[in-house]
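Q: requesting a structural model of the entry that follows:
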Amino acid sequence: MPIDSVIAKSWGELTTSELYSIMKLRTDVFFVEQKVDETELDDRDQEDATRHYWLADGADVVAYIRVLFNETAEHLDGHRVIGRVVVRDDHRGEGLAQIIMKRIVEDFGGEGMMLHAQDYIVPLYAKFGFESFGELYEEATIMHQSMYRAGH
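A: Okay, the predicted model is just below:
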């Protein structure tokens, strides 16, 4: 399967190998590289409405994004929440997160969507129609910006 073929699954559809590769990527980047000390395994991965999107190089997940559904919208009608955006260090700059974001917008573009972007990556999300709102804030020692995209 080419590296630009996005895979999308719910928790129950994930194989143990896929789950391991997703969790390895997330912990390698968030804990080891970025030194984030927030809870990574928050039980939201297992919810029926959560969708897991990734790109793989062979059996290895090299880019990943999680999409949650919140019953109560955090901002306007933003029930879908994009998060855990991660690209393996040796694949950064290849546009992999953009490939996954394009698929997510195709899948959920009719719904309001939210995300909490690390400050430096705000321009990436703006390309997909997300607009910043509120003030910058610190989360896990990294500056973040809340962003919203109206459903179309």
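Q: going by C-alpha atoms from here, please, whenever you check contacts or count neighbours.
A: OK.
Q: could you find the closest non-adjacent residue to the residue nearest to the spatial centre of the chain?
A: When the chain is reduced to its mean C-alpha position, the nearest residue by CA atoms, centre = their mean turns out to be Ile65, at 2.8 Å. When the adjacent residues along the chain are set aside, Ile65 lies closest to Val85, with 4.5 Å between them (CA to CA, 6 or more residues apart in numbering).
Q: within the helices and strands, which one has that neighbour?
A: Taking DSSP states H and E as the criterion, the element that holds Val85 is strand 78-87.
Q: and for the helix or strand just after that strand, what's in contact with it?
A: Taking DSSP H and E as the definition, the helix or strand that follows strand 78-87 towards the C-terminus is helix 96-108. Counting contacts by CA atoms under 8 Å, 6 or more residues apart in numbering, the residues outside helix 96-108 that touch it are 4, 6, 53-55, 63-65, 85-87, 124, 128, 151.
Q: to compare against the first, here's the next sequence to fold:
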Amino acid sequence: MNWHSKTFETLSISELYRILQLRSKVFVVEQNCPYLDMDDKDQQSVHLWLAGDDGRVLAYCRLLPAGISYPQCSIGRVVTDSQARGSGAGRRLMEKAIHYIEATWQATSIRIGAQLYLKTFYESLGFEQSSESYLEDDIPHIEMIRNKA
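A: Model prediction:
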């Protein structure tokens, strides 16, 4: 298994296809939520993922500079393939994302829009709820923020 991080321009067509395939598989099919995934933020993001030996994307997120989704840097489209869930891949993905943002962009805070059922998971990574619950594509979400200690 291999970790990768690339800007949009440096992604190969095959890598982009595998990333979008996983996002569609989970967010559209598994969660039964038809929505437009391609939102013009991918081009401004750093894409971080764990690939299996066969190249399949097992865990993925995109890292967004400040001012794209929120005034702070943010992490979005966090997803783990069903075959990798429970392996710790999602936790390692988030730890690597946080480290990248803090080390590369010298960010002192990171904001996310999290599905409500994952609140405890994100709290274990230092995020705190910063909004009331809201519906996004009929799924309960909350905003959360992590301030660097």
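Q: give me the TM-score for this pair.
A: Overlay of the two chains. TM-score (TM-score structural alignment, normalised by the length of the second structure): 0.89; 144 aligned residues with a CA RMSD of 1.6 Å.
Q: picking that back up, farthest pair within the contacts of helix 96-108 of the first structure?
A: Set against one another by CA to CA, the contacts of helix 96-108 of the first structure have their most distant pair in Val87 and Gly151, with a gap of 26.1 Å.
Q: between the two, which one's more packed in?
A: The residue with the greater number of neighbours, taking Val87 of the first structure and Gly151 and applying other CA atoms under 10 Å, is Val87; the counts read 23 against 14.
Q: got the contact list for that one?
A: So Val87 of the first structure contacts 25, 62-64, 96-97 (CA under 8 Å, 6+ apart).
Q: go with 6 Å
A: 62-63 (CA atoms under 6 Å, 6 or more residues apart in numbering).
Q: aligned against the second structure, show me the partner of it.
A: Residue mapping for Val87 of the first structure onto the second structure gives Thr80, with TM-score structural alignment as the criterion.
Q: please tell me how far its match sits from Phe27 of the second structure.
A: The gap separating Thr80 of the second structure from Phe27 of the second structure is 10 Å, by CA to CA, to the nearest Å.
Q: for Trp54 of the first structure, which non-adjacent residue is spatially closest?
A: Closest residue to Trp54 of the first structure in three dimensions, ignoring its sequence neighbours and counting by CA to CA, 6+ apart: Tyr64, at 4.2 Å.
Q: which SS state does that neighbour fall under?
A: When states are read from DSSP: H, G, I helix; E, B strand; the rest coil, the local structure at Tyr64 of the first structure comes out as strand.
Q: what does the one 10 residues further on give?
A: Assigned by three-state DSSP, the conformation of Glu74 of the first structure is coil.
Q: with Ser17 of the first structure instead?
A: Under three-state DSSP, the three-state class of Ser17 of the first structure is helix.
Q: identify the residue of the second structure aligned to it.
A: Under the alignment (TM-score structural alignment), Ser17 of the first structure maps onto Ser14.
Q: quick one: neighbours of its match, just the number.
A: Quick note: Ser14 of the second structure (other CA under 10 Å) scores 9 neighbours.
Q: relative to Pro2 of the first structure, how far out is Asn70 of the first structure?
A: For Asn70 of the first structure, the distance to Pro2 of the first structure - CA to CA - is 32 Å.
Q: those two: which is more packed in?
A: Shown here are Asn70 of the first structure and Pro2; by other CA under 10 Å, Asn70 has more neighbours (13 against 9).
Q: the residue nearest to the centre of the first structure maps to what in the second structure?
A: So Ile65 of the first structure corresponds to Cys61, using TM-score structural alignment.
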